[in-house]
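A.B. asks: dropping a prediction and its sequence here:
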Amino acid sequence: MLALGGQAVIEGVMIKSPRYVTVAVRKGKSIKVKSTRFRSLAERNRIFGWPIIRGFAVFVEMLGAGFKALNYSAEQAGEGKRMNRNETLIATAIAVIMGLFLFVWLPYGLTSLMGLSERDSPLAFNLFDGIIKLAIFIIYIYLISLMDDVKRIFAYHGAEHKTVHCYEAGKKLTVTNVKRFSPIHLRCGTSFVLTVILISVALFSLIPFAVKAIWPGVYGLSTLPRLGSMLLIRMIALMPIIAVSYEVLRASSKAQDSILTRTISYPGRLIQKLTTREPDNSQIEVAIASVNEALRREGVSS
């Protein structure tokens, strides 16, 4: 059985199979489907397939594939012209900077303003930092979920999960069969983001001890250079955090029914209740079209 991932796009669903990225978009009464050959970083260089390293590689691949899929879906849905390579890179850079601001710089700054010291109380500092990150994440998801366009994207998100569930259960991909499955999926990107936040609390708590050993003079710097240095260290530390989070979700997906997995995945599954909605039949049809085309391209029968 193939490992399928994906995401919801504007009026559609993107499915990433081992060798292809397939996007299906609803266009009136028809469904427009596009499949592009995908060559992973691990396929180009085996080092990117190694444990830990592969996590960050997959993250970068999904980020790139996701932006291209959103760009294509926006064009098909009539919401704008297709972005060129430079525009896509700029949009990606803006998204990354916004993510860093919301989930690294802002929580760190607010925690510092509370009077907590990362040097003297690393555990308390990073616990509050993590709580602020989680609050920002939940509030952001809740606020955008109130928008009509986003409600439809979240419904396509649910359709994607249901259809992948149906395929993984070995059932024929029909609307009736797909509707029986849950819109919550263990390997969802929402769960991934939450896992990153939780693991960052633990790893960031160790940073002050490492910094004291490697660069003890950093705490003697004036306020702005010191804060800037610590934020830069955190940004660099995001790479191993993303990698470890991927390995956690990967291991969990192989033992989905275990008590440990269900306990670890519970917060992520809970958050998915905000990021997924029950799809209608037409949205399920789009998700089925995307999965079917991905399987056809891979030479697998559905």
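C.D. replies: In hand now; what should we look at?

A.B. asks: when you work out contacts or count neighbours from here on, use the C-alpha atoms and nothing else.
C.D. replies: Will do.

A.B. asks: what are the ranges of the helices in the stretch 1-150 of the chain?
C.D. replies: Secondary structure of the stretch 1-150 of the chain (DSSP state H, counting those that start in this stretch): helices at 41-44, 53-76, 85-100, 106-113, 122-144, 148-168.

A.B. asks: and among these, the most buried is which?
C.D. replies: A comparison of those by mean neighbour count, using mean count of other Cα atoms under 10 Å, puts helix 148-168 on top with a mean of 24.

A.B. asks: and that helix, what does it pack onto?
C.D. replies: strand 5-9, strand 12-16, helix 175-179, helix 281-298 (3 or more Cα pairs under 8 Å, 6 or more residues apart in numbering; DSSP states H and E).

A.B. asks: give me the angle between that helix and helix 281-298.
C.D. replies: 50 degrees (axes from the mean of the first three to the mean of the last three Cα atoms, to 10 degrees).

A.B. asks: distance from helix 148-168 to the middle of the chain?
C.D. replies: Centre-to-centre, helix 148-168 and its host chain are 15 Å apart (Cα atoms, centre = their mean, to the nearest Å).

A.B. asks: still on that earlier bit, which one, of the helices of the stretch 1-150 of the chain, ends up nearest to Ser200?
C.D. replies: For the helices of the stretch 1-150 of the chain, the distance to Ser200 is smallest for helix 122-144, at 7.5 Å, taking Cα to Cα.

A.B. asks: so how far is that closest one off the chain centroid?
C.D. replies: Its chain's C-alpha centre and that of helix 122-144 lie 17 Å apart, by Cα atoms, centre = their mean.

A.B. asks: that helix - contacts with which helices or strands?
C.D. replies: helix 106-113, helix 189-214, helix 259-275.

A.B. asks: distance to Thr176 added to the ones you listed, as CSV?
C.D. replies: Converted to CSV, those look like this (distance: least, Cα to Cα, whole Å):
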stretch, distance to Thr176
helix 106-113, 45
helix 189-214, 26
helix 259-275, 22
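
A.B. asks: closest to Leu143 out of those?
C.D. replies: Taking the helices and strands packed on helix 122-144 one by one with Cα to Cα, helix 259-275 is closest: 10.1 Å.

A.B. asks: hold the first one in mind and look at this next one:
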Amino acid sequence: MGNARKEKIQFNTPSNIYVVKNGCPVTYPPHWHNAAEFTIILKDGCRYRVSDTFYELKKGDVLLIWPHQIHETVSIPDNAALFVQFSSAIIENSLDLVSISRFLYDCHYISASKEPELAKYITQEILEIKKIHELSDPLSETQCKLCIYDILLKIGNHVLAEAKKETSDDLVSRKRSWKYIHAACNYIMENSSDNITQSEVAKEIGLSTYYFSKLFKQHMNMSFPAYLANIRVRSAASLLLDESISITECAFQAGFQSTTAFNKTFHDITGYSPREYRKLYKQ
């Protein structure tokens, strides 16, 4: 994936949604973009790679690519897939979606055989978006965004349900716990550029530091420092797109306290140094 390049997606102002019109390219090299890309599979034999994971998809399956994720179309038959791309702002402007992004961004493959209802729902919504987009109604952008949010809600409920299967708490306890986690994630997202601590977040939501640490790891499948690091790296990745901002400035604006910590954390999470990542975008 080292030769990945930046794909520039031009949204038609003021729309933040793009629908492929003439079929997906049968092959496309490793690339990334500051947008989400959801693909529905219309024929068997579609082969993709997301980061370092290879997927061979069949008719009815769905592939989910989230903002900043490197991916590649290895090979697909002619007219075998249809995709919709939408601005990351659609996700980032909803704090509840941001708070569960840890789960959303790990979800790439919806199997039609294992999750038939979800795969069918996403497929129908994307086909509806394509239909709305082609009609060019004065309110088509809003209609398309409603479809996107419907899809995100379905996927969000799906990933949360999968995460909750791993806990043995009763339903009432889980709901109470998730309220704390949701509040914590929102607070982290809004204050990630500051030098916030686990104790500060725990106090903000009304829990002891020890219990918050335990609860957070149980529900998010990662520690508080790891989650905060991921949020900051995602913020830094967006800042790196602006060449007028130095890499050092990107680090501090994102909330890192030193360039050394920034470089190491950024590479650990993305697989690239900040300089390499910026170069990828320029290409």
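C.D. replies: That came through, no problem. From a predicted model like this one, the values you see are computed outputs, not experimental measurements.

A.B. asks: report the TM-score for the pair.
C.D. replies: Once superposed, chain against chain, the TM-score is 0.31 (TM-score structural alignment, normalised by the length of the second structure); 147 aligned residues with a Cα RMSD of 6.1 Å.

A.B. asks: one step back: nearest to Val196 of the first structure, out of the helices and strands packed on helix 148-168 of the first structure?
C.D. replies: strand 5-9 (18.1 Å).

A.B. asks: check which residues of whichever strand or helix holds Leu127 of the second structure are buried.
C.D. replies: Under the criterion of DSSP states H and E, Leu127 of the second structure resides in helix 116-135. For helix 116-135 of the second structure, the neighbour count (16 or more other Cα atoms under 10 Å) marks 118-120, 122-123, 125-127, 129-130, 132-133 as buried.

A.B. asks: does anything pack onto it? Which helices or strands?
C.D. replies: Helix 116-135 of the second structure packs on strand 17-19, strand 35-41, strand 62-65, helix 140-164, going by 3+ Cα pairs under 8 Å, 6+ apart.

A.B. asks: what number of residues lie near Ser265 of the first structure?
C.D. replies: Number of residues near Ser265 of the first structure (other Cα atoms under 10 Å) recorded here: 23.

A.B. asks: got it, and the one 3 residues further on?
C.D. replies: Other residues lying near Gly268 of the first structure total 22 when counted by other Cα under 10 Å.

A.B. asks: could I get the contacting residues of it?
C.D. replies: Residues counted as contacts of Gly268 of the first structure (Cα atoms under 8 Å, 6 or more residues apart in numbering) are 186, 190-192, 194-195.

A.B. asks: among those, name the buried ones.
C.D. replies: 186, 190-192, 194-195.

A.B. asks: let's have those in a markdown table, adding distance to Val244 of the first structure.
C.D. replies: As requested, those are exported to a markdown table (distance: Cα to Cα, whole Å):
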| residue | distance to Val244 of the first structure |
| --- | --- |
| Leu186 | 16 |
| Thr190 | 16 |
| Ser191 | 13 |
| Phe192 | 10 |
| Leu194 | 13 |
| Thr195 | 9 |
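
A.B. asks: so which bits of stretch 179-191 of the second structure are buried?
C.D. replies: Neighbour counts over stretch 179-191 of the second structure (16+ other Cα under 10 Å) mark 180-189 as buried.

A.B. asks: buried ones in the helix or strand containing Leu215 of the second structure?
C.D. replies: Using DSSP H and E, Leu215 of the second structure sits within helix 209-220. Using 16+ other Cα under 10 Å as the test for burial, helix 209-220 of the second structure gives 209, 212-213, 215-216, 218-220.

A.B. asks: name the nearest of those relative to Leu97 of the second structure.
C.D. replies: Met220 (13.7 Å).

A.B. asks: leaving out the residues flanking it, which one is nearest to the closest one?
C.D. replies: Counting by Cα to Cα, 6 or more residues apart in numbering, the nearest residue to Met220 of the second structure once its immediate chain neighbours are dropped is Arg102, at 7.2 Å.

A.B. asks: what lies in contact with whichever strand or helix holds that neighbour?
C.D. replies: Take DSSP H and E as the rule and Arg102 of the second structure turns out to sit in helix 101-104. If you take Cα under 8 Å, 6+ apart as the criterion, helix 101-104 of the second structure is touched by 155-156, 159-160, 163, 220, 227.

A.B. asks: which residues touch Gln85 of the second structure?
C.D. replies: Contact analysis of Gln85 of the second structure by Cα under 8 Å, 6+ apart lists 17-19, 35-38.

A.B. asks: could you find the closest non-adjacent residue to it?
C.D. replies: Once flanking residues are discounted, Gln85 of the second structure sits nearest to Glu37: 4.4 Å by Cα to Cα, 6+ apart.

A.B. asks: number of nearby residues for the one you found?
C.D. replies: The number of residues near Glu37 of the second structure, taken as other Cα under 10 Å, comes to 21.

A.B. asks: ditto for Leu228 of the second structure
C.D. replies: Neighbours of Leu228 of the second structure (other Cα under 10 Å): 21.

A.B. asks: how near is it to Thr259 of the second structure?
C.D. replies: Shown here: Leu228 of the second structure relative to Thr259 of the second structure, a distance of 16 Å by Cα to Cα, to the nearest Å.

A.B. asks: then Ile188 of the second structure?
C.D. replies: Ile188 of the second structure is 21 Å from Thr259 of the second structure, by Cα to Cα.

A.B. asks: how about Ile199 of the first structure: what's its closest non-neighbour residue?
C.D. replies: Going by Cα to Cα, 6+ apart, Ile199 of the first structure has Ile241 as its nearest residue, at 6.6 Å.
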